[in-house]
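Undergrad: Build the 3D model from these lines:
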Amino acid sequence: MGRPQNSFFHFAKGSYPIQTDDARRGHRHSASDLSPDSCSRNIPLFIAFRVLFHARFYYPVLGVLFLDLGLKLEQYAILNVIWAVTILLFEIPSGAIADVIGRRWMVIVAAALMVGEMSVFAFAPVGVWLFPLLIMNRVLSGMAEACASGADEALAYDSLPDEGRAERWRGVLATLMKWSSGGFFIAMTAGALAFDRQFIEAAARWVGWGGAIGSTTRWPIYLTLATSIPALICALAMREPPSKGKQETARQTLRSAMANILGAARFVFRDPRVRLLLLAAMLFDSLVRLFLTFGSNYYRLIEIPEFVNGFLGSFYALLGFLAAGMARRMGSRFSPAQAFFLVAAFIFTGLLGLCLGTPRWGVWVVIPLGLSMPILSFYVSSYLNEWTDSKIRATVLSFRGMALNMGYAAVGIGFACLVSSIRAASPSLSEGAIFGKALYALPTTFALGWLGIAL
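TA: This is a model prediction of the structure:
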């Protein structure tokens, strides 16, 4: 008996781009659709926007930052679920509207929302209003992520010349990975050092500053708020390719957006390769992102000093330079299924390492988990953009974002429930011990999920 057509082994055969309706009709975008200005400026602006939008200075201390502000571990997990659910609600509508009114405007909205979310995060007062305002921050952040996800990528992809577009895009992705690694390196190092009050006080004494330093808990947030301004400037400087600048009434825009959503849904659910690609991405991304979310808690568990967190985050970022070359070489040598099996091996090895919780030496898990995420992002973006028609590209990419955040939300809810059940069963355990016990669920979840996809 042959393998079922919806198995991952069917995806192994899918190394060739699908034929969309426009491709079957021989449709090609004319050279006049893309102005030289769009082609020359959108790509570097897209890279700059991505770097500024995603290099958050508070990432290396994210978990302990919320706890130091006065939240409980469950509240922190709930905030992450709210963030993911917000993205789910806005992801596809924002992508569909971007395909109709233009991707540039959606990127501008995303950048403006980033300024708003970081302002709330930076100035929310500690006390009874802290948790409600942080909920607002997570909602604004989720909306910003939803608006940017798909729209910026579709705008950049359609700004490339038609000839050799797929291969050119792989080059853009490799360049983006390197710049993102550099930006992430700076953000991780500076953010962790800014969070460490002892380091700031020592630096202040070294330069001769005699004033009081005060709390440095939110200093990484202030730095991120500062970088949100140039991100907005990059978004405003982008240009929409002329073919995307259609004028429609509000009713026509809504009708076109709904048509794009239906067309993208048919495309995603009917093509087995796209379906399996997104299922694998959901599994891989959700569990690695959960580790990244609680990374500072894990480092505290294995007795790593907090000032080292930034250096570990910086090392994680530098792995992107290695991952960029690995992804392109793997793409040229292996089928999609073979490449994903290798990424799965990286992730499973890292998740097993988390369970060991080896003091100090347990930091080695950063290597396999750090390599897996950029390689995964490279393949998902490369295949989806190559297989998708331009008319629904932002909408399909929004389905990708929705799928990834559905996985993250599900894992986040499950992890929060697991932590609560462990605390209820063993109320005498410390927060660190509860967290350590909860980590055992991650490799088990991954193994079961991967087995289900592979078969």
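Undergrad: From here on, just use CA atoms for contacts and neighbour counts.
TA: Noted.
Undergrad: mind checking the SS state of Glu248?
TA: coil (DSSP: H, G, I helix; E, B strand; the rest coil).
Undergrad: If you could redo that for Ala226, that was the one I meant.
TA: helix.
Undergrad: I'd like to know how many residues surround it.
TA: 15 (other C-alpha atoms under 10 Å).
Undergrad: do the same with the one 10 residues further on
TA: One way to gauge burial is a neighbour count; for Leu236, by other C-alpha under 10 Å, it gives 16.
Undergrad: One more, please, to line up against the first structure:
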Amino acid sequence: MKRFPENTIQLYLIKIAKWFNLIMPIVVLFYQENGLTMSQIFILKSIYSIAMVATELPSGYLADVWGCRRTLLLGAILGTIGIGIYCISADFASFAVAEIILGVGFSFISGADSALLYDSLKAENREEEYIKYEGRITSAGNFAEALAGVAGGLLATFSLRTPYYFQVFVAAIAIPAAYFLKEPQHIQERIKSTMNEILSIVKLTYQQKEMRSAIMISSFTGAATLTYAWFVQPYFQKAGVPVSVFGILWTLLNLSAGVFSMFSYKIERFLGNKKTLLFIVIFISLGFVLTSLQISLAGIAILFGFYMVRGIATPVLKDQINQYTDSKVRATILSVRNLEIRIIFAAIGPALGYLTDTFSLSTALMVTGIIYFVAGMMSIMPFLEASPKPPPREGA
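TA: Sure thing, here's the model as predicted:
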């Protein structure tokens, strides 16, 4: 039996600390209790996205030249501070400050964690196992979020603010985990790279048709699944789900995503690269369209189907990017992907909130589904037309 690759345990802990989210099952209710409308909620999340957009590329550059370990540690510290601010805040302006700090903190973690995992595997000549371990770590995050759904729901029976108090301690777990990470030997040379060298490699990498498409499809899918997550609680409300059951359903949704994420590498091997990409685009689009047509208790089954596909998509699409990326700029390229996700969400989030408040939840879901289908199909066309395997990559 193969041993765990170096850094894997710490990356599991960082993922769990990030996704054991006691807040998410009741966050919309918390915002509403503090006087926010759905439009304000989406604006708040757009502020978070803008904070990430502003620091995503700098954080990716720092991860490539300063080291993933240090940027992950800084991200863990900022994440803990951001949740701490929520604990003592009760208005939109204070929430916005917290979201800015959380957005900056998240940008220092996103990309760096996956880059460090891939390079840790590469150091042991095991990079072909990336989808497996990315899937398992993603799955651990989904399972953590699922369990947090139950725990957060129970804590919310005391008050909707109580989960935030406990979340501070959960977020702090990532700090020692990041501290004990180790940079793989073969990428320590990248610390000597200058900003111009890094940007030059990024430009050349992004000019590849396949790489550009890999980032685009991953970005559109990430933005779509992020948007969908913010529609789940309003969907529960419209479908007549009792608030006491929110946490249980949230748990089951994330468990379904976790299970499928764990076996995503087997699904990708079975279907093949092209069919897997097509499967992801079609079924995520259907998830939006079908839930827009069926807002009811029976329609919750559609939510589960969406989360299953979401579980498959994350590790598969990240691997698609990693296959074309040089180790010297891996964190930066993955940050480009996260940057695009947040730009897309920041652009459409407030508009979808407006559609929900002014027209209906069904309208917002249908519009999102159509937009994603068009963007997704345009993004995967180069892969459908090209050979399934990427060309040899220098230094990757």
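Undergrad: surely Arg104 of the first structure meets Asp152?
TA: Yes - the criterion here is C-alpha atoms under 8 Å, and Arg104 of the first structure meets it with Asp152 at 7.3 Å.
Undergrad: what is in contact with those two at once?
TA: Common contacts of Arg104 of the first structure and Asp152 (C-alpha atoms under 8 Å, 6 or more residues apart in numbering): none found.
Undergrad: so what secondary structure elements neighbour the helix or strand harbouring Met330 of the first structure?
TA: Secondary structure from DSSP states H and E places Met330 of the first structure in helix 309-333. For helix 309-333 of the first structure, the packing partners by 3 or more C-alpha pairs under 8 Å, 6 or more residues apart in numbering; DSSP states H and E come out as helix 165-195, helix 366-387.
Undergrad: how about TSV for those, with mean neighbour count and distance to Tyr157 of the first structure added?
TA: Formatted as TSV, these follow (neighbours: other C-alpha atoms under 10 Å; distance: least, C-alpha to C-alpha, whole Å):
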stretch	mean neighbour count	distance to Tyr157 of the first structure
helix 165-195	22	7
helix 366-387	21	8
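Undergrad: would CSV of those with distance to Thr86 of the first structure be doable?
TA: Putting those into CSV (distance: least, C-alpha to C-alpha, whole Å) gives the following:
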stretch, distance to Thr86 of the first structure
helix 165-195, 25
helix 366-387, 21
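Undergrad: So for Met406 of the first structure, which of those helices sits nearest?
TA: helix 366-387 (16.2 Å; C-alpha to C-alpha).
Undergrad: Gly142 of the first structure: which of the helices and strands packed on helix 309-333 of the first structure is closest?
TA: That would be helix 366-387 among those, by C-alpha to C-alpha, at 19.0 Å.
Undergrad: That closest one corresponds to what range in the second structure?
TA: Mapping helix 366-387 of the first structure onto the second structure (TM-score structural alignment) gives residues 303-324.
Undergrad: Any idea how far the matching stretch is from the middle of the chain?
TA: Here stretch 303-324 of the second structure is found 10 Å from its chain centre; the criterion is C-alpha atoms, centre = their mean, to the nearest Å.
Undergrad: Which among the helices and strands packed on helix 309-333 of the first structure is found nearest to Ala84 of the first structure?
TA: helix 366-387 (17.9 Å).
Undergrad: who does the next helix or strand along the chain from the closest one touch, helix- and strand-wise?
TA: Once the chain leaves helix 366-387 of the first structure, the next helix or strand it forms, by DSSP H and E, is helix 393-425. Helices and strands touching helix 393-425 of the first structure, as assessed by 3+ C-alpha pairs under 8 Å, 6+ apart, comprise helix 73-101, helix 151-158, helix 250-270, helix 272-293, helix 366-387, helix 431-438.
Undergrad: can you put the ones you listed in JSON lines and add distance to Arg205 of the first structure?
TA: As requested, these are arranged in JSON lines below (distance: least, C-alpha to C-alpha, whole Å):
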{"stretch": "helix 73-101", "distance to Arg205 of the first structure": "35"}
{"stretch": "helix 151-158", "distance to Arg205 of the first structure": "44"}
{"stretch": "helix 250-270", "distance to Arg205 of the first structure": "58"}
{"stretch": "helix 272-293", "distance to Arg205 of the first structure": "33"}
{"stretch": "helix 366-387", "distance to Arg205 of the first structure": "34"}
{"stretch": "helix 431-438", "distance to Arg205 of the first structure": "34"}
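Undergrad: Can you tell me which of these is most buried?
TA: Most buried of these, by mean neighbour count (mean count of other C-alpha atoms under 10 Å): helix 151-158, with a mean of 26.
Undergrad: can you give me the angle it makes with helix 165-195?
TA: Helix 151-158 of the first structure runs at 140 degrees relative to helix 165-195, counting by axes from the mean of the first three to the mean of the last three C-alpha atoms, to 10 degrees.
Undergrad: Now do the buried residues in the helix holding Met330 of the first structure.
TA: For helix 309-333 of the first structure, burial by neighbour count (16 or more other C-alpha atoms under 10 Å) applies to 309-324, 327-328, 330-331.
Undergrad: same check, this time on stretch 161-177 of the second structure
TA: 161-168, 170-175, 177.
Undergrad: any idea how far Lys109 of the second structure lies from Ala313 of the second structure?
TA: Actually, residue 109 of the second structure is Ile rather than Lys. 20 Å (C-alpha to C-alpha, to the nearest Å).
Undergrad: er, Thr356 of the second structure I mean
TA: Taking C-alpha to C-alpha, one finds Thr356 of the second structure at 26 Å from Ala313 of the second structure.
Undergrad: Ile282 of the second structure too?
TA: 12 Å.
Undergrad: ok, how many other residues are close to the residue nearest to Ser372 of the first structure when sequence neighbours are not counted?
TA: In space, and not counting its chain neighbours, Ser372 of the first structure is closest to Val343: 5.6 Å by C-alpha to C-alpha, 6 or more residues apart in numbering. Counted by other C-alpha under 10 Å, the residues lying close to Val343 of the first structure total 19.
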